[in-house]
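> Show me how the following folds:
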Amino acid sequence: MAKTIVITGAGDGLGRALARRFAADGETVILLGRTFAKVQKVAEELGGAHFAVECDVGNPDSVRAAFATIAERHPKIDVLINNAAIFEPFTLAEVRDDQLITQLMTNLAGPIFCAREALPLLRGGGHIVNVSSESVALKMPMLWMYAGTKAGLEFVGDMWSRELEGDGVRVTTIQAGQMMDETKTGTNWPMDVAMRFAQENAKIGLNLRERPITHYNSVTDVFRAVLDTPADLHMGTVALSARRR
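The predicted structure follows:
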């Protein structure tokens, strides 16, 4: 039976790749994104019953409104994929208030807001999938806020697994490694920030230019397998990393 899948941050990157994959598999995809034009473009590309909803996951009112809209058309959903996140390096000395608050609200509070509003629609067999990062284990310089929010999300997801068991809701964390597709031509960080990020990582033996990178489409295979896990099996954490062919 086809699943109804809600994906945050579905306008590009992994979120868009997941939306395309699940739509091709015959699932119904609901695309959430802060910039409506981006998620609407993907939804129009997919056609059919798929649709986009504007949603800033870091704003609880925006999340409430988005899931109220979803509930009008789908009183039950099967999967929530908490994918939306902000990835930006900085040092403690230079970080601005807005950078701290935006990452905290988007990367950690956002998945909590979304899961809370999705829970009534997920009860009785739903699945929450939280997207984390290999940076939690790597402890990459200048990435402490991003990795810290992901580490927090992993802890939260682990606790939810026990809390939501009685509701029939499973929770899985997928730790993703470096990935991209043909549309990614580089970073939008200031050049000096990107250079310092590379230099600081090189100091601890992480050469960013030499590290392998995988394609978003390859990663979607793992999400497919997680969602197809039998109901009597729990998959808590899946750790992914890119490898050279």
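
> C-alpha from now on. contacts and neighbour counts both.
Will do.

> For the longest helix anywhere in the chain, list every residue counted as buried.
Across the chain, the longest stretch assigned as helix under DSSP state H is helix 144-163. Residues 144-154, 156-158, 160-161 are the ones in helix 144-163 that count as buried (16 or more other C-alpha atoms under 10 Å).

> Next: stretch 213-233.
By neighbour count on 16+ other C-alpha under 10 Å, the buried set for stretch 213-233 is 213-214, 216-217, 219-220, 223, 226-227.

> Also stretch 108-124?
Buried, per 16+ other C-alpha under 10 Å, within stretch 108-124: 108-115, 117-119, 121-124.

> who touches the residue positioned nearest the centre of the chain in this structure?
With distances taken as C-alpha atoms, centre = their mean, residue 83 lies nearest the centre of the chain, 1.3 Å away. Residue 83 is in contact with 7-10, 14-15, 130-131, counting by C-alpha atoms under 8 Å, 6 or more residues apart in numbering.

> to compare against the first, here's another:
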Amino acid sequence: MELALQGKKLLITGGTRGIGRGIVLAAARAGADVLTCHRQDGEAVDSLAEELKRAGGEHHVVRCDVGEISEVDRLAGEARDRFGRLDGVVNNAGVISHIPFAELPAEEWSRIIDTNLTASYRIIQQTLPLLGAGASVVNIGSRGAAAGIPLRAHYTAAKSALTGLTRSLAKELGPRGIRINVVAPGVIETEAFDAMPAERAAGLRDTYARKTALARLGTVDELAGPVLFLLSDFSGYITGETLNVDGGI
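Take a look at the predicted model:
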């Protein structure tokens, strides 16, 4: 059974690196047309554009800082102008920092909340006119939101609130045929591990191998698969749920 996304129009935020990049490429290879965004220019942007060309279809990689409301509104306008409709939205773009709560500046709290939570609210709201019956929204949460992680109070607060937003909107938008769910990753091995000192990367792999039922970190493709499932018609009766993709951590 294949997850047929042929011809679906998708907006996926934060698609040039890590988990977002994996979702964008998996969706394009499954036949979807994808609009994605990035905050900074660089090699990752250029290489993604090249990979999308090879995948075929109509794809667009645009610049947008989702931490700014005006930028989010412009991104929704890009989706309208380029596609005319959307069959799915993936709110993936996010930021994180590690700061003791007693030292957490108000401006850093706002930056993390705005990028990880407020952007999702605004993107969903502003793309509603493009979402018809059968459309699916997937918010990328975090397994850490349920567990709680020291030094990340601002981040876990944002991701926990994203779950509440999802559950409320599932009930509000359900009568319109729009589904909305959360995918909550555990520790996924991205290219960020390649940028670490080898000893630190090995230590993290060993730590999480001991903490997960599957005794290893997850891969980007293993995270993209469940997201594509929730974007597909195979998940047509699933909404308001949080799917933990964490290897049994």
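
> After superposition, what is the TM-score?
Comparison of the two superposed chains (TM-score structural alignment, normalised by the length of the first structure) gives a TM-score of 0.84, and 228 aligned residues with a C-alpha RMSD of 2.4 Å.

> about what we covered before: of the buried residues of stretch 213-233 of the first structure, which belong to strands?
residue 214 (DSSP state E).

> Select, from the buried residues of stretch 213-233 of the first structure, the two members most distant in space.
Greatest spatial distance among those (C-alpha to C-alpha): 213 and 227, at 23.7 Å.

> The first structure: helices as residue ranges?
Using DSSP H, helices in the first structure cover 13-24, 36-46, 60-73, 97-103, 110-122, 135-138, 144-163, 191-203, 216-227.

> okay, those in CSV with distance to residue 2 of the first structure next?
Putting the helices of the first structure into CSV (distance: least, C-alpha to C-alpha, whole Å) gives the following:
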stretch, distance to residue 2 of the first structure
helix 13-24, 10
helix 36-46, 16
helix 60-73, 15
helix 97-103, 34
helix 110-122, 15
helix 135-138, 34
helix 144-163, 24
helix 191-203, 42
helix 216-227, 11
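
> Out of those helices, which gets nearest to residue 183 of the first structure?
Once the helices of the first structure are compared by C-alpha to C-alpha, helix 13-24 is nearest, at 8.5 Å.

> If I take the closest one and helix 216-227, what angle do their directions form?
Relative orientation of helix 13-24 of the first structure and helix 216-227, computed by axes from the mean of the first three to the mean of the last three C-alpha atoms, to 10 degrees: 60 degrees.

> Following superposition onto the second structure, what is the mean distance for helix 13-24 of the first structure?
Once fitted to the second structure, helix 13-24 of the first structure is off its aligned match by 0.7 Å on average (mean C-alpha distance after the TM-score superposition for the first structure).

> Show me what residue 103 of the second structure aligns to in the first structure.
Under the alignment by TM-score structural alignment, residue 103 of the second structure pairs with residue 94 in the first structure.

> how near is its match to residue 193 of the first structure?
Distance, residue 94 of the first structure to residue 193 of the first structure, by C-alpha to C-alpha, to the nearest Å: 11 Å.

> These two: which is more packed in?
Taking neighbours as other C-alpha atoms under 10 Å, residue 94 of the first structure and residue 193 compare with residue 193 leading, 15 against 7.

> check contacts around that one.
Counting by C-alpha under 8 Å, 6+ apart, residue 193 of the first structure makes contact with 89-90.

> Relative to residue 211 of the first structure, how far out is the residue nearest to the centre of the first structure?
Noted for residue 83 of the first structure: a distance of 23 Å to residue 211 of the first structure, by C-alpha to C-alpha.

> what's the spacing between the alignment partner in the first structure of residue 170 of the second structure and residue 235 of the first structure?
In the first structure, the residue matched to residue 170 of the second structure (TM-score structural alignment) is residue 161. Distance of residue 161 of the first structure to residue 235 of the first structure, given as C-alpha to C-alpha: 10 Å.

> who touches both of the two?
171-172.

> What about residue 132 of the first structure, how many residues nearby?
Neighbour count for residue 132 of the first structure, taken as other C-alpha under 10 Å: 28.

> so who does it touch?
Counted by C-alpha under 8 Å, 6+ apart, residue 132 of the first structure has contacts 150-151, 153-154, 173-176.

> Reformat the residues you listed as CSV; add distance to residue 99 of the first structure.
Shown next, in CSV, are these (distance: C-alpha to C-alpha, whole Å):
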residue, distance to residue 99 of the first structure
150, 16
151, 18
153, 18
154, 21
173, 25
174, 25
175, 23
176, 23
